[in-house]
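Undergrad: what follows is a predicted protein model with its sequence.
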Amino acid sequence: MPRARRDKVVSLTKVKKKNRGTKENLVTEIRSCSDTYPYIYAFNLENLRSSGFKDVRQHFKTNSRFFFGKNSVMGIALGKTKETEYAEGLFKLGQHLSGQCALMFSKVPPSTVTNYFQTFHKEDFARAGDIATDTFDLPAGPLPQFAFSMEPQLRKMGMPTTLDKGVVTLVKEMKVCTKEEKLNPEQCKILKAFDYKMADFRLGVSAIFEKGKGLKIL
């Protein structure tokens, strides 16, 4: 016989007072969603792009709820042991959370969700530390796409520019990056200035919890 939901006291004694209310609310909302939704999906957010995730939330806005928070707090809501789990089997999901994670409580079945994320991707600008997917060179010459007021900023990025009759001009050829090179902040700024996107944001489901069936690690 399935066990009843447990109304357990949440211990957040190590949390600063100004944050305690927010974290207690997160615990309450996660537990409420555990009662309401039949599926819980866990995501790893190591390469999170806010613009890409906004599209995901928009796609599932009518049938799902997303939660971000410290794993320790989300773990309290779900339960970290069999004795403290909020509902049958949830402690296994609580133990699974590691790194930067998000939870999606949903009415959408796993086949539909996994199919969506297998095809979902969104191009974005690279960040410092990302690996260049292409070699990007700039030939010497005028850069009419930039206003003359941008020239000092481009020089600060490391570009050999000058103003020639009011037109921003690259005085010599420049190699911005080489394929498979680890990008630094200045390179990323230049790539963004030229609207060159090297990041491909994808989001995969790391685990699925289904009421009555338990946890499945993917």
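TA: Yes, it's here.
Undergrad: going by C-alpha atoms from here, please, whenever you check contacts or count neighbours.
TA: Fine.
Undergrad: where exactly do the helices run in this structure?
TA: Along the chain, counting by DSSP state H, helices occupy 17-36, 50-59, 71-78, 90-96, 110-119, 151-156, 185-193.
Undergrad: and the first one, which residues are buried?
TA: It stands for helix 17-36. 23-24, 26-27, 30-31, 33-34 (16 or more other C-alpha atoms under 10 Å).
Undergrad: I'd like to know which of the helices of the chain is closest to residue 129.
TA: helix 185-193 (8.1 Å; C-alpha to C-alpha).
Undergrad: tell me who's in contact with residue 131.
TA: 179-183 (C-alpha atoms under 8 Å, 6 or more residues apart in numbering).
Undergrad: would CSV of the residues you listed with distance to residue 138 and neighbour count be doable?
TA: Formatted as CSV, the contacts of residue 131 follow (distance: C-alpha to C-alpha, whole Å; neighbours: other C-alpha atoms under 10 Å):
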residue, distance to residue 138, neighbour count
179, 14, 12
180, 18, 12
181, 17, 14
182, 19, 15
183, 16, 19
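Undergrad: reformat those residues as TSV; add distance to residue 68.
TA: Formatted as TSV, these follow (distance: C-alpha to C-alpha, whole Å):
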residue	distance to residue 68
179	34
180	32
181	32
182	29
183	28
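Undergrad: now the most centrally placed residue in the chain: how far from residue 94?
TA: The centroid of the chain falls nearest to residue 48 when counting by C-alpha atoms, centre = their mean (2.3 Å). Separation of residue 48 from residue 94 (C-alpha to C-alpha, to the nearest Å): 21 Å.
Undergrad: pasting the second one now:
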Amino acid sequence: MSQMAPPARKHYPKKKRLLYQELQDLPTKYSVIALSKMTKVRATQLMAIRKKFRNEIKIRIIKNKIAMRAFEKLKGVPGIEHLSKQLEGQCALMFTNISPFRLNLIFAQNKVFLAAKGGDVATKDIAVPAGNTGIAPGPVLSEFKVANVATRIDGGTIWVAKDTVVAKPGDAISIQLASLLSKLNVKPIEAGIAVNFAIAEGLI
């Protein structure tokens, strides 16, 4: 009776194998490992930082499971187990000799403001400025009314009568308000890279 062949080993794509190897090598070459959650981070922001600091910061968009497996091989790197526990959602890892404090300063200088979407939460007062909107009167007037924004018609366009706060910190932005803000080119959602967790020379 012939013996059953052993199960075939799972073949991982070259890109994943290279990432797995890099995630074992890079932590031993740099004094700082920083984790960033990729919520509302534009690809262009990441590319700009990669280009500007390519010799100082190695940025890797990771697959969490691959990173966890790689980090299991790095028991001797202080803090690596704590870092592994932070891997949830879409993450990026940064390997550098720049301090976490300076990293955050660099990232703060590269933040952008995005149009709001329904369900976004205001982090500060969102105001509609007084003045000419350049929008012709029509159904959109009802959107101003719902948002409690006083208007007047002058010269065939809608004017906002006074600066008006339409959302406070912690308020959820409705689909209707997001639509109005978009028409007014008000971009209230701050987006950028931030250091959510870091290991610096073994210290968390």
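TA: Alright, I've got the coordinates. Keep in mind that what you see is a predicted model, and the values were worked out from it rather than measured.
Undergrad: just to revisit the earlier point, residue in the second structure paired with the residue nearest to the centre of the first structure?
TA: Using TM-score structural alignment, the equivalent of residue 48 of the first structure in the second structure is residue 41.
Undergrad: wait, its match touches residue 191, no?
TA: Yes. Under the criterion of C-alpha atoms under 8 Å, residue 41 of the second structure makes contact with residue 191 at 5.9 Å.
Undergrad: how about the nearest residue to residue 91 of the second structure, chain neighbours excluded?
TA: Using C-alpha to C-alpha, 6 or more residues apart in numbering and skipping residues adjacent in sequence, the residue nearest residue 91 of the second structure is residue 37, 4.7 Å away.
Undergrad: what residues are up against that neighbour?
TA: 89-92, 193-196.
Undergrad: between these, which is closest to residue 131 of the second structure?
TA: Here the nearest of the contacts of residue 37 of the second structure to residue 131 of the second structure, counting by C-alpha to C-alpha, is residue 193; it sits at 33.4 Å.
Undergrad: ok, the aligned partner of that closest one in the first structure to residue 194 of the first structure distance?
TA: By TM-score structural alignment, residue 193 of the second structure lines up with residue 203 in the first structure. Residue 203 of the first structure sits 26 Å away from residue 194 of the first structure, going by C-alpha to C-alpha.
Undergrad: more neighbours: those two, which one.
TA: residue 203 (23 against 12; other C-alpha atoms under 10 Å).
Undergrad: count of residues packed around the counterpart of residue 100 of the first structure in the second structure?
TA: Correspondence of residue 100 of the first structure to the second structure, assessed by TM-score structural alignment: residue 90. Residue 90 of the second structure has 13 neighbours, counted by other C-alpha under 10 Å.
Undergrad: now residue 90 of the second structure. Nearest residue, chain neighbours left out?
TA: residue 38 (5.5 Å).
Undergrad: tell me the contacts of that neighbour?
TA: Per C-alpha under 8 Å, 6+ apart, neighbours of residue 38 of the second structure: 90-92, 193.
Undergrad: please list which of those residues are preserved in the first structure.
TA: Mapping the contacts of residue 38 of the second structure onto the first structure (both residues aligned by TM-score structural alignment, their matches' C-alpha atoms under 8 Å) leaves 90-92, 193 still in contact.
Undergrad: kindly reformat those residues as TSV containing distance to residue 78 of the second structure.
TA: As requested, those are exported to TSV (distance: C-alpha to C-alpha, whole Å):
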residue	distance to residue 78 of the second structure
90	23
91	20
92	19
193	24
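Undergrad: wait, which of these is closest to residue 140 of the second structure?
TA: Distances from residue 140 of the second structure to those, taken by C-alpha to C-alpha, are shortest for residue 193, at 34.8 Å.
Undergrad: what number of residues lie near the counterpart of residue 78 of the first structure in the second structure?
TA: In the second structure, the residue paired with residue 78 of the first structure is residue 71, using TM-score structural alignment. Counted with other C-alpha under 10 Å, residues neighbouring residue 71 of the second structure total 20.
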